[in-house]
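# coords please:
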Amino acid sequence: MYHVRSPGRVNLIGEHTDYSGGYAMPIATDLATTLDAEPAESVTITSRAMGETRTFELDDPEPVGDWTDYVRGCYAVLDESGYDPGGFEGEIDGDLPIGAGLSSSASLELAVLAFLGAAYDLDLSREELARLGQRVENDFVGVDCGLMDQFSVALSKSNHALFVDLGEESFARIPIPADLEFVVVDSGVERSLSSTPYNDRRATIESALAALGVEHSPAVDLAALSQLDDQLAKRLGYVVRENARVRQAATALEDGESERFGDILVEAHEDLAANFDASTPELDCIVETAVEHGAYGARLSGAGWGGAVVLAVDGQNAQEIAETVEHDYRETFPEREPRTYQITPADGVTVEQR
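As a prediction, this is how the structure comes out:
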């Protein structure tokens, strides 16, 4: 029997930078998907969260439009890469919530891929696991994501953030000061990337880069924005400044400057709200309330237009701040159902044979 622990992820800073080859800095969460499994001829998998068991044969890995596509897709991309793993019988469980912006999909993909790699001696590196997971989403499920989520789930180290250069597909681990902890507040405002301005923003950034003849956003300096029309300059200007902030945030962590790190998060949120128009009154309320009640900083985490906010807080005050923010938010937006999670930066996916 194999036991797999596959974390979720929270992006601390570096939003809407991934699809332009920019920088981001996520952490893996101590909230995780678990998979207990053993080899078998076909695949029989039970999801405790879904309350159901599904079975499929290895020669039938076509998408069916439900959660099992994240499992079926693992077989499809492994087959395309020349691997031939067998099946398994297993159960998916854990404490990672679904739909809270903590990347439960990447967590599930990496859990299955890591198990198959270990159980069938596929000799997959962590970088390969991440790239295979991205292909599951891009080529099988049909979600046009970058590598940030999978890199975070595969490559993270406890008590470290992961500085990711998405253009170079490289990374570095950044130590997190001992006093610094994180709280995620899910606003209860649901979003779908297909029904928000996400695709429009992405197209705008790609158009702006093409107009400048540049492939990746870190190669753009602010002076070059004068060559663009106002709207393109406004949107790309945010991305250029955000790339700089990711570097500044990494330096603040390395220097143990938690307050400076928090200030950078607030600056990032304000820029994202003003120049990328990706915030909502609910997200703004959470950020403002968190800072008023002693958080080092806060910003929306994820694409925006709903979803979650990440708070950087002193660990001694984490629970008090989390409870206060949730209480005040419920009073301001009584129609919303927020969820709050205290997050400890964790290791990437692990596999243990029992």
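# hey, let's count contacts and neighbours off CA atoms from now on
OK.
# Let's verify the residue nearest to Gly304 when sequence neighbours are not counted: helix, strand, or coil?
In this structure, Gly304 finds its nearest non-sequential neighbour in Ala278, 5.0 Å apart by C-alpha to C-alpha, 6 or more residues apart in numbering. Put simply, Ala278 is coil when judged by DSSP: H, G, I helix; E, B strand; the rest coil.
# okay, now Ala278: neighbour count?
22 (other C-alpha atoms under 10 Å).
# hang on, Ala298 in a strand?
Yes. Judged by three-state DSSP, Ala298 forms part of a strand.
# Tell me if I'm right that it and Leu311 touch.
Yes. Judged on C-alpha atoms under 8 Å, Ala298 makes contact with Leu311 at a distance of 4.3 Å.
# residues shared between the contacts of the two?
287, 290 (C-alpha atoms under 8 Å, 6 or more residues apart in numbering).
# all strands of this protein, in order?
2-13, 23-40, 43-47, 52-56, 87-94, 160-165, 170-175, 180-186, 297-301, 308-314, 339-343, 350-353 (DSSP state E).
# Distance from the chain centre to stretch 312-321, please.
22 Å (C-alpha atoms, centre = their mean, to the nearest Å).
# picking up where we left off before, tell me which of the strands of the chain sits most buried.
Most buried of those by mean neighbour count (mean count of other C-alpha atoms under 10 Å) is strand 297-301; its value is a mean of 30.
# Could you also give me the structure for this next sequence, so I can compare it with the first?
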Amino acid sequence: MIISRTPVRVSFCGGGTDLDSFAKKVEGGGMVISVAIAKYIHVTVNDRFDSKIRLSYSKLETTNTVEEIEHDLVREALKATGVSNGIEITTIADIPSRGTGLGSSSAVTVGVLNALYKHIGRDVSPEHLAKGACEIEIDKLGEPIGRQDQYAAAFGGMNRISFNPDGVEVSPIALSRDLVERMEREFSLVYTNNTRSASSVLSEPPLDQGDKIARLRAIRDQAAEAEKLIRSGDLKSLGALLHETWNVKRGLSPLVSNDYLDSLYSRLIDLGANGGKLLGAGGGGFFLVHGPPDLRSRLVDDLPPENRVIPLKIDHDGSRIIHPK
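Predicted structure coming up:
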């Protein structure tokens, strides 16, 4: 049996500039600052006695051929690795695997590819996994998404990820042990109890294309500022920058936020957060918030149970095979 473990990610600033429609057409390309977190997609791959293909995720599938598979990400990953029959694949997620704003769908693709490559005897690089996942999701399936999630999941850690017509460049941001501990104390994730398809939000045409490009340029500039603040350890200013980013992001599309999300964000600020933003394309998922170390306990005490609060814990490994070791 092969088991892969792949992290999801938190994007501090720059989300939206990783889409090809911006990164490959606007001077300067795109840039995000993101970190992989210790919430994982586990994928198991095992041989079957017969020649059928069995998948277990939120539903069960048993098919005779790859083409019959309904799970599009797994189907294309099987095609990409040349595995055609006699296999069983299971995916297990620490958090909902779609619509959370944490890049979980791409983590599934990266994790399935990693496990399948190991199954056929190939050890592949994070770069290979990320490129392969982008080819599946964007090139083959035509999803209107960006390229940051695949690279964040494959590489792990904190990174500046740059996007341009020539490709994607991952530049690690070194974090001291003290800074990691401070980030993990001061940043929290708050579940909105709503999920949404990133594709549905990202495919919505903007009311004003010129305004959208201007906002994305501002978001890219905020990513550069976020990197400076992280490297200097100024987390309070980083939290305030998240607030500015959220205000810019809300104007990208009417689907990014709604009355409920605006009300929840105001509640988070009232409880002591000095800034935050909704992760992912918008419309639901998780808020990332920053505040003093005692903020998390206040959030847990004051928010209803459906607004689950999760500590931010950084993953440093990226997608890896955990069995066999």
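# what's the TM-score for these two chains?
Remark: TM-score between the superposed chains equals 0.82 [TM-score structural alignment, normalised by the length of structure 2]; 304 aligned residues with a C-alpha RMSD of 2.8 Å.
# quick revisit: distance of the residue nearest to Gly304 of structure 1 from Gly306 of structure 1?
Shown here: Ala278 of structure 1 relative to Gly306 of structure 1, a distance of 8 Å by C-alpha to C-alpha, to the nearest Å.
# what do you get for Leu113 of structure 1?
From Leu113 of structure 1 across to Gly306 of structure 1, the span is 30 Å (C-alpha to C-alpha).
# out of the strands of structure 1, nearest to Ala211 of structure 1?
strand 23-40 (20.9 Å; C-alpha to C-alpha).
# What's the local residue count around the alignment partner in structure 2 of Leu122 of structure 1?
Here Leu122 of structure 1 is matched to Arg122 in structure 2, going by TM-score structural alignment. Residues contacting Arg122 of structure 2 under the criterion other C-alpha under 10 Å number 12.
# same check, this time on Thr17 of structure 1
Counted with other C-alpha under 10 Å, Thr17 of structure 1 comes out at 26.
# right, and it touches Asn11 too?
No. Counting by C-alpha under 8 Å, Thr17 of structure 1 stays clear of Asn11, with 11.4 Å between them.
# What number of residues are in the vicinity of whichever residue in structure 2 pairs up with Leu236 of structure 1?
Using TM-score structural alignment as the criterion, Leu236 of structure 1 maps onto Ile213 of structure 2. Number of residues near Ile213 of structure 2 (other C-alpha under 10 Å) recorded here: 17.
# Can you list the neighbours in contact with stretch 265-272 of structure 2?
If you take C-alpha under 8 Å, 6+ apart as the criterion, stretch 265-272 of structure 2 is touched by 275-276, 287, 289, 291-292, 295, 298-299.
# 10 Å instead?
For stretch 265-272 of structure 2, the external contacting residues (C-alpha atoms under 10 Å, 6 or more residues apart in numbering) are 190, 192, 243, 259-262, 264, 273-278, 287, 289-292, 294-296, 298-299, 302-303.
# picking that back up, the match of Leu122 of structure 1 against Asn114, yeah?
Yes. Using C-alpha atoms under 10 Å, Arg122 of structure 2 is in contact with Asn114, at 8.9 Å.
# which residues are in contact with both of those two?
Residues touching both Arg122 of structure 2 and Asn114 by C-alpha under 10 Å, 6+ apart: Thr81.
# contacting residues for the equivalent of Leu253 of structure 1 over in structure 2?
With TM-score structural alignment as the criterion, Leu253 of structure 1 lines up with Ile230 in structure 2. By C-alpha under 10 Å, 6+ apart, the residues touching Ile230 of structure 2 are 33, 158, 173-175, 179, 183, 237-238.
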